[in-house]
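Participant: Structure here, sequence nowhere to be found:
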């Protein structure tokens, strides 16, 4: 278990393939399971052997943890100092290595290591001996995707950190063995897959092994066991694959920005508190996905942001719907005519509510505000929504739609600020531009048209494990 509670924490992450090779003389399930268990025990012995090597990625550092041999560093080197040996780029146009960057040049406090095994052993080589045995046997082979993460303080030594990594790796191999035996399908092995999940405190970052290829809906019993083990409520998903922790030094493959609001400074209000979206979402805005929706697609984009939240919290597995899929959904529920598909017509909060219900099975509450000046009095309702549901809110009024990600509200003075994600942005995925130019930022009550009416769509969080 890893607690992520301080900027001074370094995460050591070890990844690498381990080959599971198993000979079985029979297809009898019990005998095959015993053979598989012996093969996992062999892997655990390899991890404890002197042939085990840990290589710090993008650096010349090699570590033989079981021999206490370190290249380029010493066993007493603080973990933080290892960052100084990590190179973040390969070569410049002149062929020279770029300068080494210290920890401040890295995007996160994560040290990535690769697991390797020495193929040769020291000592004199003996002549090979061949033997021939005629018998029927079964050979099972699988590549295990090892992935361990442990917490280490910046002043902790690399020797201690590597020791904790090997302990975590040994535990993970036990978990992989358990998952393999639990989900065997005849003579077919399902590859065990480790995933990291960031749980509410005091749990922190934990690693769970699931069988690859088994859908989430078939793993509910195992998830319930995990909820009980970590004392988590059984009305919210914590261990679906979509909830897996994304390490901050890894880019998202889809290209969308996640949670741009987290870099913002909270507004200072007298006796004020901040209530904001829980979990992760993607920022969807004009001109993405090769769709020119400038001037008409703001509510579509706000809806896509909301859909991404439900996907990334593990409530749904379907992809974020496109504009045409949103339009088709409104046709399917009888809200629009067939000619609506492919058009450039606006939609509003009521349509967003209908699409969420039809495509995601998500219900929503609608909050009606007769004029923008009344929004300043809705602090309690909005604060309660983010406390209980934690979902992004779509707000539409006049010809504009926005996404509300949170409120800063003072119960004593009534002062309020709104955390707004603006879908009207047309530029690139540049976090600095988006936050500095106010496309994602805190807004006062005068942000709203004081005389226009507004409808707010407040999606409700499903109760699911």
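Facilitator: It's in. Note that the structure is predicted; figures quoted are calculated from it, not measured. Numbering: from 1, shown residues only.

Participant: going forward, measure contacts and count neighbours with C-alpha atoms only.
Facilitator: OK.

Participant: Spell out which residues sit in contact with the closest residue in space to residue 294 that isn't next to it in sequence, please.
Facilitator: Of all residues not flanking residue 294 in the chain, residue 286 sits nearest, at 5.6 Å (CA to CA, 6 or more residues apart in numbering). Listed by CA atoms under 8 Å, 6 or more residues apart in numbering, the contact set of residue 286 reads 292-294, 297-298, 301, 423-426.

Participant: Below is an additional structure, to be compared with the one above:
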């Protein structure tokens, strides 16, 4: 478990190299020191391969192939060692362009603050030049163990606008060799007999200026057994011990990779912040998924809004690594309320509403998360809760469930002016019944900024403010 290349910048291009490297070695003894020596020697061979002229980096979805250790030779011939990294984007084809046979027309925009991702595939040439030596056949009978596994190499570097392919290749080869060192350490540290734990590289986005870093963990080992390593990482990067930066669930999700579960993440990021006189914006910290009516083949239209708001909150705790428990279903939520004595057994499977108090109870029962409850006797008072809500998002950063009458919503943030008292609420509406279409959801206001008149001015409201555990 160690960190590899990192650079902090809001602009530029991320180059990500992935590919399998086969680790195969024959162990003639089960003596630990001898096995470690053989494994280390095999890793030495892999180091040589990565640094050899046989190493090839192929830019995904393009005809571009680069030999980083052969003078940064590349094909097509238009690409030279001095070609800018960001210019590789011009060769990458989208699905639409593949169907028309046209080369990508992506243009570099130096004013853009977004970071583009270029994926590369790590390969090794199988053929060699020159005459091959004649084969030699030998026969030996001996008892031995043959270890074979695939190392999932996954390295990232962030380049600046003026970085060339030559610059990037030098850093990529360095990152690959560094990652092999860390994988060797993980394998030797966690090896039990002749059983190997496959090393797993994960990337984490730390607060600026630290940026994107890579950690190699043993695959299959839960976070609960990696606390010592996480503490070391927090010390190394001078991070406070109250946020799970290095839990596996908190691994960075690259923007060009879809989520497999189909839920939208953080739709509020597509919105423009409201402008208030001397106002500041305070928002949810981290990642959540948007849960709303009619998802999961569940017809809860008209009664399940608080359940969906609770699911959004639970997704936040799961995706920040505070819990490994999946987002609960409606029945699991109902069963939790029965288990704590809040409801009768007949409640399970019903279509009964729940409110903020029940949300608080379920979070405590299923996730061991405590919550504060804010009572508002009438909706008009919500306009004066800017300071409390701003403080919540500043210190806790969790989504807030608000229930009043027969409606429940999720508050993701507030824009608030301390001098004028003006306030806007960032609302995620669980009453949406359509497809996971980000444009519709934001254009139609299912996720959007609302004024104080959004609330029923005479109805009472309860707000559930989940408190995040102060842990790594």
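Facilitator: Looks like it came in fine. Here the structure is a predicted model, which means the values were calculated and not measured.

Participant: distance of the residue nearest to residue 294 of structure 1 from residue 227 of structure 1?
Facilitator: 39 Å (CA to CA, to the nearest Å).

Participant: With residue 332 of structure 1 instead?
Facilitator: Plainly put, residue 332 of structure 1 is 38 Å away from residue 227 of structure 1 if you go by CA to CA.

Participant: neighbour count winner among these two?
Facilitator: Per other CA atoms under 10 Å, whichever of residue 332 of structure 1 and residue 227 has more neighbours is residue 227, with 19 against 14.

Participant: The counterpart of the more buried one in structure 2 in helix, strand or coil?
Facilitator: Here residue 227 of structure 1 is matched to residue 234 in structure 2, going by TM-score structural alignment. Using DSSP: H, G, I helix; E, B strand; the rest coil, the three-state assignment for residue 234 of structure 2 comes out as helix.

Participant: Ok, residue 278 of structure 1 next?
Facilitator: Residue 278 of structure 1 - assigned by three-state DSSP - is coil.

Participant: ok, it to residue 389 of structure 1 distance?
Facilitator: Going from residue 278 of structure 1 to residue 389 of structure 1 by CA to CA gives 8 Å.

Participant: Chain neighbours aside, what residue packs nearest to residue 190 of structure 2?
Facilitator: Using CA to CA, 6+ apart and skipping the chain neighbours, the partner closest in space to residue 190 of structure 2 is residue 197 (6.6 Å).

Participant: what secondary structure does that neighbour sit in?
Facilitator: Strictly by three-state DSSP, residue 197 of structure 2 counts as coil.

Participant: who's in contact with the corresponding residue of structure 1 for residue 397 of structure 2?
Facilitator: Alignment note (TM-score structural alignment): residue 397 of structure 2 maps to residue 390 of structure 1. Contact analysis of residue 390 of structure 1 by CA under 8 Å, 6+ apart lists 276-279, 461.

Participant: rerun that using 10 Å as the cut-off
Facilitator: Applying CA atoms under 10 Å, 6 or more residues apart in numbering, we find residue 390 of structure 1 in contact with 275-279, 309, 382-384, 405-406, 458-461.

Participant: same deal with residue 185 of structure 1?
Facilitator: Counting by CA under 10 Å, 6+ apart, residue 185 of structure 1 touches residue 29.

Participant: All set, thanks.
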